[in-house]
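Enquirer: Provide a 3D model corresponding to the input given below.
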Amino acid sequence: MNGAVAFPLDLPELSFLATGDALVRRSVLPSGVRILSEQVPGARSATIGFWVAVGSRDEQPETFGSTHFLEHLLFKGTASRSALDIAVSFDGVGGEHNAMTAKEYTCYYAKVRDRDLLMAVDVLADMFTSSVIDPTDFENERGVILEELAMADDDPTDVTSERFFEAVMGGHPLGRPIGGNPATIRAVTRDAVMRHYRANYRPQDLVITVAGALDHDLIVEAAQRALSAAGWDLATPARPVERRTGGDTVIERGSALSVTRRPIEQANILMGVPALSATDPRRPTLSVLSSILGGGMSSRLFQEVREKRGLAYSVYSFAPSYSDAGVFGLYAGCSPSRVTEVAELLRSEFRRIGADGVTDDELRRAKGQLSGASALALEDSDTRMTRLGRSELTLGEFADLDESLHRLDEVTADGVRELASDLTSRPLSIAAVGAVDESLFAGLEEEPSAA
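Expert: Model prediction:
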């Protein structure tokens, strides 16, 4: 493989060898169902995921939280399997199964031995297509989700994260909580969730990705058999749903400062700015920037905040990306009495890279860290399965390890400085949770020219 491989929606079949002689195959069925696999030499297990490109950003006001609600409900049983039957199917073979709801997609997945992979296809297909969403189960699960939200609200890091995204993203749908809130969960109706289910779980929405020990042709046959048995029309031609439009959308800051007072021992601080979309060619540069600033024990933030001053136990940077937007953020947890000092350090180290750049040694170390982490992550079939899903749903192309390392190797110190300068010129938002008040952050959210 030389360079990234494009995934056109109208290409029925595609196959190629990726790093380590992994065979990647992609089939787009006439019904619009897309099936991607990565056969890994020497593997004895596989991870499979059933994806739809529908997340919390796609919900209507009357259905906030319904995507996550539906994710729960698909485990509650079908016409042919009870919730216990689904659980036993995987527990009985030592497998794992779960699901994840994100801002732009939902995925139901399982990890099993190679001998049990076709069983996993059958069970996941049944869950995905044929959930009955029994009214009693619906009400029971409403209570479960309210408890999940309550648990998250008791976790100050979760609360800080939610306030941070609201502050940075403003009224953009990406700023909303994935799980909704207690009021929307109490208000949502079974009919609304059912409409959401029927509108978004169709052949042209479904992407199946599998990585590990597998036979692509057998998976395609098993998937078609299971989907047809569920009553899906696989004979009528349909084009897969279009990917979201790429490129950076305009983000209007929700607030410069969001402080939530809590009588807890530690203050949690997040600060950051709108950043890069998933398809922005500067993503490798942002990864290097994040690594240098807050990506490990040798990073600037770890050294300045923890090692030299002992102000925090946890301090790091992060850079989630979406189809048309992204965020770059810095986190630290510290004593409420040291909040101002820590927040100033986070901001000053961020700005210092934009003003002064990075050293050759920092650049080399960051590339080494990211290269090694990428290679180690691919030892796990879960990571490979997720990479296939993200490639299909968001990126529209597949970059193997060699291509990813090539892109990383092309990052320059000048590129890191220029990107940091760009990001530090954007409106900064700060979110904090703890025994603190707004006065402790006075002036920190101001633009560089006013600082």
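Enquirer: hey, let's count contacts and neighbours off CA atoms from now on
Expert: Noted.
Enquirer: Return the residues in contact with the spatially most central residue of the chain.
Expert: By Cα atoms, centre = their mean, the chain has its centre lying nearest to A102, at 5.9 Å. Taking Cα atoms under 8 Å, 6 or more residues apart in numbering, we find A102 in contact with G55, S56, I178.
Enquirer: ditto for E59
Expert: By Cα under 8 Å, 6+ apart, the contact set of E59 is G65, S66, T67.
Enquirer: to compare against the first, here's another:
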Amino acid sequence: MRGLQTLNQLSKRCYAAPRIAPLTEPLVSPKPPPAATRPAQNVQVSKLPSGLVVASLETYSPVSKIGVFVKAGSRYEPVGNQGVTHLLRLASNLTTKGVSAFRITRGLEALGSSLSVTSTREHMIYSLDFLRDDLDAVIEYLINVTTAPEFRPWEVAELTSRVKIDRALAKQCAQTSVIEKLHQAAYKNALSNSLYCPEYRVGKITGDNMQEFVADNYKSSRMALVGLGVSHSALKQVAEQHLDVHKGAGTPGDKAIYHGGEQRVQNGDSLTHTLIACEGAESGTAEASAFSLLQQLLGAGPQVKRGSNVNSKLSQGIAKATTQPFDATAFNLSYSDSGLFGLYTISQASSTREVIKAAMAQVSTVAGGAISEEELARAKAQLKTEHLMVLENSEGLLEEIGIQTLYSGTYSSPEDVAKGIDSVTSTDVINAAKKFVQSKKTLASRGHLVNTPFVDEL
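Expert: Below is the predicted model of the structure:
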């Protein structure tokens, strides 16, 4: 016990050392050595003879990110093989011809890396995060997953339970459900295919079905290899050695055919979700920019996190028509050969008709020319800010570079995008609003639909 007391006293004396000399001059902190300046880099894009696109941006980050983009989304599913992309998304960690499922999991864990797979209606996106010095160690996993899947029957069969869970979650989410219904109603083919496996196909998709889809679509000419925080020469070498081997054009896919229509899901939900859309514009066109500005002008959501959207035209117009709570935003979905623009409202069942009518009236007001220069300038500033904020995130930046280069073989810098937005005139936005008012519409709704108008009543 005494020894412990002595140690305690010693520690206190060490902490309370006396000052030797008075402090008469201010303390001067030593200046840190100047950081090495590194020149800013631009996105570099190369296209190999096979059609494979390689794009990179050197960010000097200690963590790198690479992704393989494939034109193999659900729109490319043939009628007899629908739902296959849903299983491909879940099968990213299964055994391949080069590495086992166990090795993929443990190997990436040992390196502190992570592999993720996402799918859209047009793309399958495989992305890998890793320490920049580990490129040679992690690249084999990404290459095996994208180019050498094996799809063993017993592993594919185990995916059925996960497919059912995904479907159940999507069905419970009102927003996801109504968006799926909107695409089914709007298009005759291609883009009408769901992101989720149809119920009648659950448990019936085999490894042979998946292998057939991969063989038809995973071609070099339909791929882009994109990297952040990697040198372009190293990434190009990876592409030439591992991805530039699958020759051919692959399945071209059908052009999306918009025809409009209606899908209604009647249930006992207290809120009614409604989407009203017209055919929008192809991605990357001037018309798509006009629709994006119209979206900002009408209201694309609150500008303050967890805030309200009271300053939007939609909210101001609807607030005059009903005292019931509601939410209303405009949306703009652009694809490679089509698009959907419209209004998304959430309201009580008793006030749905009034909310939709007031929202449609706001678009008609814009179509009549009611746009001030101040409103247009604010919409442009919001749209440019939204684009730049997407690029601040490595995932958003990788996706932006990948999708642009995959379809056009080039990348538009933020400055070029800003110039394109500034070039849109008020007349362009008015014409976009007129197109919505005058063209054939699509309606998808979910909830207690007793007071929800039909599409022919709009």
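Enquirer: Superposed, what's their TM-score?
Expert: For this chain pair, the superposition-based TM-score is 0.83 by TM-score structural alignment, normalised by the length of structure 1; 412 aligned residues with a Cα RMSD of 2.6 Å.
Enquirer: Out of the contacts of A102 of structure 1, the closest to V241 of structure 1 would be?
Expert: G55 (14.5 Å; Cα to Cα).
Enquirer: residues near that closest one, how many?
Expert: The tally of other residues near G55 of structure 1 (other Cα atoms under 10 Å) stands at 22.
Enquirer: what sits against the aligned residue in structure 2 for it?
Expert: Alignment note (TM-score structural alignment): G55 of structure 1 maps to G73 of structure 2. By Cα under 8 Å, 6+ apart, the contact set of G73 of structure 2 is T85, S119, T120, R121, E122, H123, M124.
Enquirer: my guess is the second one contacts S127, does it?
Expert: No. Using Cα atoms under 8 Å as the test, S119 of structure 2 is too far from S127 to be in contact (11.3 Å).
Enquirer: out of the two, which sits in the busier spot?
Expert: S127 (22 against 19).
Enquirer: Is the more buried one located within a strand, as I assumed?
Expert: Yes. The assignment for S127 of structure 2 by DSSP: H, G, I helix; E, B strand; the rest coil puts it in a strand.
Enquirer: what do we get in structure 1 for it?
Expert: Match for S127 of structure 2 (TM-score structural alignment): Y109.
Enquirer: and the closest residue to that match other than its chain neighbours, how far is that from V24 of structure 1?
Expert: Leaving out its chain neighbours, the residue that sits closest to Y109 of structure 1 by Cα to Cα, 6 or more residues apart in numbering is G49, at 4.1 Å. Here the criterion is Cα to Cα, to the nearest Å. By it, G49 of structure 1 lies 15 Å from V24 of structure 1.
Enquirer: between these two, who's got more neighbours?
Expert: It is G49, of G49 of structure 1 and V24, that has more neighbours when counted by other Cα under 10 Å, with 29 against 21.
Enquirer: how close does whichever strand or helix holds that one sit to structure 2?
Expert: In the assignment (DSSP states H and E), G49 of structure 1 maps to strand 45-52. Superposed on structure 2, strand 45-52 of structure 1 shows a mean distance of 1.7 Å to its aligned residues (mean Cα distance after the TM-score superposition for structure 1).
Enquirer: Summarise which helices and strands whichever helix or strand comes after that strand is packed against.
Expert: As assigned by DSSP H and E, the chain's next helix or strand after strand 45-52 of structure 1 is helix 66-73. Counting contacts by 3 or more Cα pairs under 8 Å, 6 or more residues apart in numbering; DSSP states H and E, helix 66-73 of structure 1 is packed against strand 96-101, strand 106-113, helix 135-153, helix 190-200.
Enquirer: Any buried residues in the shortest one, and which?
Expert: Neighbour counts over strand 96-101 of structure 1 (16 or more other Cα atoms under 10 Å) mark H97, A99, T101 as buried.
Enquirer: got it, and the longest one?
Expert: Taking 16+ other Cα under 10 Å as the basis for neighbour counts, the residues of helix 135-153 of structure 1 that come out buried are F138, E141, R142, I145, L146, L149.
Enquirer: so where in structure 2 does that helix end up aligned?
Expert: Using TM-score structural alignment, the residues of structure 2 aligned to helix 135-153 of structure 1 are 153-171.
Enquirer: quick one: contacts of that stretch?
Expert: Contacts of stretch 153-171 of structure 2 (Cα under 8 Å, 6+ apart): 86-87, 90-91, 94, 176-177, 196-197, 202-203, 206-207.
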